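Student: sequence plus the predicted model coming up.
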Amino acid sequence: MVNQEYRLTNAGFVHDFQLIDVQNFNGVGESEPNPYFYQNLAEAEYVIATFMYMRMLGYPAEKISILTTYNGQKHLIRDVCKQRCGTNPFIGFPHKITTVDRYQGQQNDYILLSLVRTKTVGHLSNCFELTPAFNQGEQFICKALQRALSRDSQKTSHPIQVPVHNPDDINEIFDTISYDKGASVIRMLREFLGKEKFMDGITSYLQQYKYGNAVTVDLWSALSKKSGNTVDVKAVMDTWTLQMGYPVVSVKKSGNKFILTQERFLSDGSATTNLDESPFGKYKWHIPFRYTVLYKDGSTSTGMVWLHKGSGKLFNCSVTADDKLITDTSYTEISVTKDVTLIKGNYGMYGFYRVNYEEVMWNTIIQQLQTNHTVFSPGDRSGLIDDVFNLARAGLVKHTTALDMTKYLKKEEDYAPWYSALGGLGFIRKMLQKSPAYEQFKTYTLNLVKPIQTSLTWNDSGEPLQKYLRSNLLSEVIMLGDSDATKKGRQLYDDWMIKNTSIPPNLKTAVYTAGIKYGEWSEWKYMLKKYNTSITPSNKDRYLSTLGETRDSIVINRLLHMALNEDMIKHQDLYKVMRAVTKNPSGQLLAWRFVQQNWEKLLQWYGDVSFTLPEFVKSTTSSFSTEFDYKEVEEFFKKVDSGPAKRAVSTALENIRTNINWLKSHEDEVKTWLQKNV
């Protein structure tokens, strides 16, 4: 019988995650016996030795999977495993030995990962190739890709590549677009080129320009050459880096064909025909459209077609054997058989675009989610949810469609779909704060979240994403005022405060929220004491952020003014206070007044910092939704120097206008839906 401690911690290891470089074994390390058939005997031996070590400690074999980034290494590890473990029934074999790509959508308690390459760059490592192993792929989709899609859907966005005329321009452009959109389009590029060709291109580029200077076109040229010049990488990527925004691909069914068209997506749903910011005239993109289709028998198949921006030969041949070469300038067709029941675009969520479907197709997808949601991967489910909520905000689909999709969530047990759903539901809740429907919407959300939250219990166990999901859902039900969760959270907080009882790491956020949001002055004062006495940066950050969650406006004001005194709260930490206070309905207006009253001081402190002032402007105005709010913000920033927040002011005003229009266009629709479904 396996000791319980081995199920809860990584017994026999110093760290939860360990990265070890093994360059050779008996003089043999990385090799390439055939093109792209990379192997590393040293790593194969090491990873099997680690597996055997874990088995002798009592780790269950079925809880261990061995992954690698290359097929060659997969075969080598299997051979080594047979030699070392095949004759030992006690050791046995791991649950799986396969490639990272084949493991997409699967999980296990313990992952041993062989990256193979030691001589050159190797695979695009930490957040792409490690993704299935550490479950970062899903987190990239919902935290980086979707965040960039949200920001880049505004008229006040900017291209990835922009000219810099003065130092303030530099500060302003290092933002979500530069980082998250930049990472997302590179991820998309890697996918349509193929991982090996992409990495060969990156390696060639780094070797060619080491110790020297390079420009963007040099990177595109290196990648094109390593692709065998089958793709004009510059032509494709210019449409993603030289113009702001991104497309929404509309999918319509006509007989046994799906017809794809594109247009620029804007969060306010406005037309784009009069916008001339694109260097190409009209906003169009070269879009690698990956898709999966579902058949009546439950099987699936995948493919990719290109939806081009316009005329001009882009390819000499297909990128892969499955790609369909399309040269039409206005639309693309996907031919299917009669037994196809649905199509899901942007399969794998590698593309930087949204996908919209006809209403009947959305309804088919919703029905499939309710019948068997696991047909789609967690990342694809997250993408469907994020798309439908944002398309609804833009007026391209009905809000009833988005809300109908959420009904299946009572069966959803994965992190990424819930992350996206809580974001979409949270926006509507924020918009309804002053509406009679606010409490009704809170009730619907609580009824949706509560079953999964209850099933996860309060035990801080499981794989990382399960722990994160538990934390998010506990925080959500406590924020919504669930009596059972609030009572439990307050009890744990009191035990911590009075008895010095430790709180499990992934429950701290929820417990701290319960104690501060629903507690008294004594709980708040204790948290402040913990902030002042803690020497651990991560703990100090958590304490400080939680202090802003109190419902007492007097205490919130006190916290804000404490933040002006660097002896009490470091200037570098003020944004953490502001972020917490602006998420708190009791603190949103107080935070805006604080910014108005102290703008000159804030400008003096943070005028040379890229993120802080823009963060203050956007966060303090994010819930504003009236003409009065719009005019007040507009007039205030006409009178002051906005410094590095100039672009953020324009974005804030655009957000407020979008909020105003949302209430005019969609509040009644949501109210009617709630009356029928709550």
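Tutor: That came in fine, so what should we check first?
Student: every contact and neighbour count from this point should use C-alpha atoms.
Tutor: OK.
Student: quick one: contacts for L456?
Tutor: R470 (Cα atoms under 8 Å, 6 or more residues apart in numbering).
Student: put this next to the previous one:
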Amino acid sequence: MCTSASHNASEERELLPTNVSPIHYDLHLAPDLDALTYTGEVHIKVRINEATDNIVLHSNELEIKEASLTSTALQSGASISASSITLKKDDETAHLAFAQALPNGSEATLSLKFSGILNDLMVGFYRSKYTDAQGNTKNMATTQFEPTDARRAFPCWDEPMKKATFNVTLRVKENLTALSNMDVAKTAAVGDGLKDVSFSTTPIMSTYLLAFIVGELDYIEAHTSGKHNGRPIPCRVYTAPGNSEKGRFALNVSVQVLEYFADVFGAEYPLPKLDQVAINDFEAGAMENWGLITYREVALLVDEASTSSRAKQYVAEVVSHELAHQWFGNLVTMEWWSELWLNEGFATWVGTLAVGHLFPEYAIWTQFLTDNLQRALSLDALRSSHPIQVPVRRSADISQIFDAISYSKGASAIQMLSSYIGHDSFFKGICAYLQKHKYANASTEDLWNALSEASGVDVSHFMATWTRKIGYPIITVTELENGSQIKVRQNRYLSAGKATESEDETEWWVPLGIETAESKIQRPIDVLTSREATFDVPVSTSKWYKLNKDTVGIYRVKYPASAVVNIAQAIAEGELGTNDRIGVIADAASLAVSGHSSTSDFLTLLRAYASETEPVVWQEIATRTDALRSVWVNESDEIKEKIDALSRTLFSPLVKRLGWEAASANEDSLVGRLRALAISAAGFSGDAEVIAEANRRFHAFFDGDKSAFNTDMLRAGFAVAIYHGGRAEFEKAKSYFLDSANPVDQQLAALSNLGFTKDPALVNELLEFALSDNVRNQDVHQAINALSTSEANRERLWKWYQENYDLLVTRYRASMSYMGALVRISTGGFIGYDKADEIERFLATKDTSKFQRVVDQSLEKIRSNTAWFKKDREDVRTWLASNGF
């Protein structure tokens, strides 16, 4: 493997040599679903860029049996076999040496015969198990290549810039379905009960987007209108036999979204068909393989009668996200993984746009603030965060950046930019970008250039700091004595406290979005471009003023105390919009954590929300109060009960107002979710009436009265019953999870609630159960996540992680990012510097290089939360006492 200089001077990428480039792959595979092996043959047309007698390409855990070259440029004018085949495990490469050199500018065909295993690692070409209607365990073969696992399926140039075209042929049993990115070109019987299924040639594309699937599959089908392509596009959802009708909702969404994106992108969907497949064993949520998108079952299947509205919305979001990739990522591909955000940030943003278009009742852009912006701000407040455009040197580093920065901060940066330049200009630029770079690779700078030309604004000038620099600012507001101006200053925000001088060098371009009670927003939008500046705001004559209107900017705001009082009054009187109310409470809570203000200030502000009615605002309030309860876990029982009492004053009235039953059959789904949120929060904070009713309904549900919990209530009802119950409740919920007749989202809800038990014996049983065959590898985190919410269970969970570390590494060795998820869950709830030191000492003895970023973030979060608790422990005690708790 050679090291190549990148476009970014600070980043040295470990890339394959550039002496040979692939043009076209002709790939033949013969999987055996019984033996869980396969044989393969690939003929790769290559271009010789430099005279060479050596070819290096990627190969990982494959046995290459033969390699030969055919070219008219060879002295023999025929074919020669490789004189040596050397596999380098650490580099995941195959080095092929030949007796003759191929001249510069010539073309050749590289032919390789190889074999591999259909592994159980959920990467490469792997097997997924499912149970048929007769209770038999069956296998299907499927693929997951992003970011660097095409090389596990066949030898190839496995880098996004090495685009080529592909012809795929699969030799399979006659009764099986075979799928790939393109439509079937021909099927031919070959004897012994086998057939060859050959697919049409793909467009030029990256290896990570290739896909193929073999198994017993059912499908349902619909078609687009044909107005964009001149012909209807067949869209199918494939599932294991008997489940296809559960794909109806996703199928309807996908047809509409394909049409919608063709409109907004100004480019038709370029492939002849779209297949979407539910895979039982699947580590990611979904994968945007061009024309053959794969999903976890929970991300694609909906039982219209039983699936919760949140799970249904999740399906709409994931389908829209993956379809966005068909243009943004597949048609135009990032040039290297350091530009991952171009794929994921944009797909997150435009996927949200599509869901908002199809389902306005979801208030999806308000949910965007909690699900994406606040998620991004939380992670990016850590010193161990990373820029949106993050240097990536080697394959091992790539999986560590599939996180809230690439997805959620990337999407939030696009939201901030599109709001500033206007959606019309934004989409004009996007359409130009796609047209210019289609079937090619592009960089962030290419996107900025297109948007600058469309908007007449130098986008690159002000967006570079947002994508290339780590973190974001806190904007501190000072009111000037003249009563008509404010001074604003920006510094880097860190949850651990004030940034040092060396950490605080960035000066961001900050759209301030100043609004007042009278003007709502000033035009043009005021922008802070230096460390500090003064702006005209009629402080003395305005009832209130607020920065970051609609909470579209990526920053926190700290106001003078008098301004906070005025904002609180505006909230209480219903004068601030929903998104602004979310931003205010999120900022107040975050500034308490970092020490820029006190926790008592945040608690006082909560009172302004007493009459709050919007579900998403309550979601943010619950998130922030849950964080307080979690961090204050080491307090005395007396103080913890007072915090619970505070929680009950917030959420118990909500339960009484909303009741336990929907007001009507067509109740707003967000109201149903709010009811569940209130019941969960009140139940966990000890509301005796809620606990009793949850328990009564729980047992009625298992006695046959399925109306006891509607679809949105089941998760909350199960959680409260298990938390305050014992073995009986635990076993009932466990049996519900194990019953495959239940909707997959509800099964997983039951599994994720088992960790709320307080019984040490049940905790031990759950930890053993989590590693059994009853829980798929991709769902282990669901089984253990709730254990981290209990002080006693945290210790047992951390011990389990240590005891099973080697087993977990073996199980997830091909997807080590999952080890990062497990370490985050197993350690994230702790408070105490000594605990952080203990965790750090243990992990220092392990090879955590493939998930070190998550280790650093988990340790930093423990120390940051510990500092918050120590700083404000007395402050909270005093506030509780003076406010009647």
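Tutor: Thanks, I have the structure now. Here the structure is a predicted model, which means the values were calculated and not measured.
Student: now the TM-score, please.
Tutor: Scored against TM-score structural alignment, normalised by the length of structure 1, the superposed chains reach a TM-score of 0.76; 539 aligned residues with a Cα RMSD of 2.5 Å.
Student: which residues in the stretch 301-450 of structure 2 form helices?
Tutor: Using DSSP state H, counting those that start in this stretch, the helices assigned to the stretch 301-450 of structure 2 run over residues 309-325, 340-358, 364-368, 374-380, 395-398, 410-421, 423-437, 444-455.
Student: the fourth one against structure 1, how far on average?
Tutor: I take that to be helix 374-380 of structure 2. Comparison of helix 374-380 of structure 2 with structure 1 after fitting gives an average deviation of 0.4 Å (mean Cα distance after the TM-score superposition for structure 1).
Student: now do that helix: which range of structure 1 does it align onto?
Tutor: On structure 1, the counterpart of helix 374-380 of structure 2 by TM-score structural alignment is residues 146-152.
Student: do the same with stretch 715-728 of structure 2
Tutor: Aligned by TM-score structural alignment, stretch 715-728 of structure 2 falls on residues 509-522 of structure 1.
Student: tell me which element P288 of structure 1 is part of?
Tutor: strand 287-295 (DSSP states H and E).
Student: now the element after that strand, going C-ward?
Tutor: Next along from strand 287-295 of structure 1, by DSSP H and E: strand 300-307.
Student: other SSEs contacting that next one?
Tutor: strand 257-264, strand 287-295, strand 323-324, strand 332-335 (3 or more Cα pairs under 8 Å, 6 or more residues apart in numbering; DSSP states H and E).
Student: map H321 of structure 2 across to structure 1 for me.
Tutor: In structure 1, H321 of structure 2 lands on no residue (TM-score structural alignment).
Student: swap in T649 of structure 2?
Tutor: Looks like T649 of structure 2 aligns to N447 there (TM-score structural alignment).
Student: quick one: its match is in a strand?
Tutor: No. Counting by DSSP: H, G, I helix; E, B strand; the rest coil, N447 of structure 1 is not part of a strand but helix.
Student: how close does it get to H666 of structure 1?
Tutor: 22 Å (Cα to Cα, to the nearest Å).
Student: ditto for I656 of structure 1
Tutor: Counting by Cα to Cα, the gap from I656 of structure 1 to H666 of structure 1 is 15 Å.
Student: ok, L564 of structure 1 - contacts?
Tutor: Contacts of L564 of structure 1 (Cα under 8 Å, 6+ apart): H571.
Student: repeat the analysis, applying 10 Å as the threshold.
Tutor: 570-571, 574, 598, 601-602 (Cα atoms under 10 Å, 6 or more residues apart in numbering).
Student: show me which of these are buried.
Tutor: 574, 602 (16 or more other Cα atoms under 10 Å).
Student: could I get the contacts of L564 of structure 1 in CSV, plus columns for distance to D339 of structure 1 and secondary structure?
Tutor: Putting the contacts of L564 of structure 1 into CSV (distance: Cα to Cα, whole Å; DSSP: H, G, I helix; E, B strand; the rest coil) gives the following:
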residue, distance to D339 of structure 1, secondary structure
K570, 63, coil
H571, 62, helix
L574, 58, helix
N598, 64, coil
K601, 66, helix
L602, 62, helix
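Student: so where do the strands sit in structure 1?
Tutor: 30-34, 37-40, 64-68, 96-99, 110-114, 247-254, 257-264, 287-295, 300-307, 323-324, 332-335, 340-345, 354-357 (DSSP state E).
Student: and the last one, which stretch of structure 2?
Tutor: Translated: strand 354-357 of structure 1. So in structure 2, the equivalent range for strand 354-357 of structure 1 is 556-559, judged by TM-score structural alignment.
Student: tally of neighbours for T613 of structure 2?
Tutor: 13 (other Cα atoms under 10 Å).
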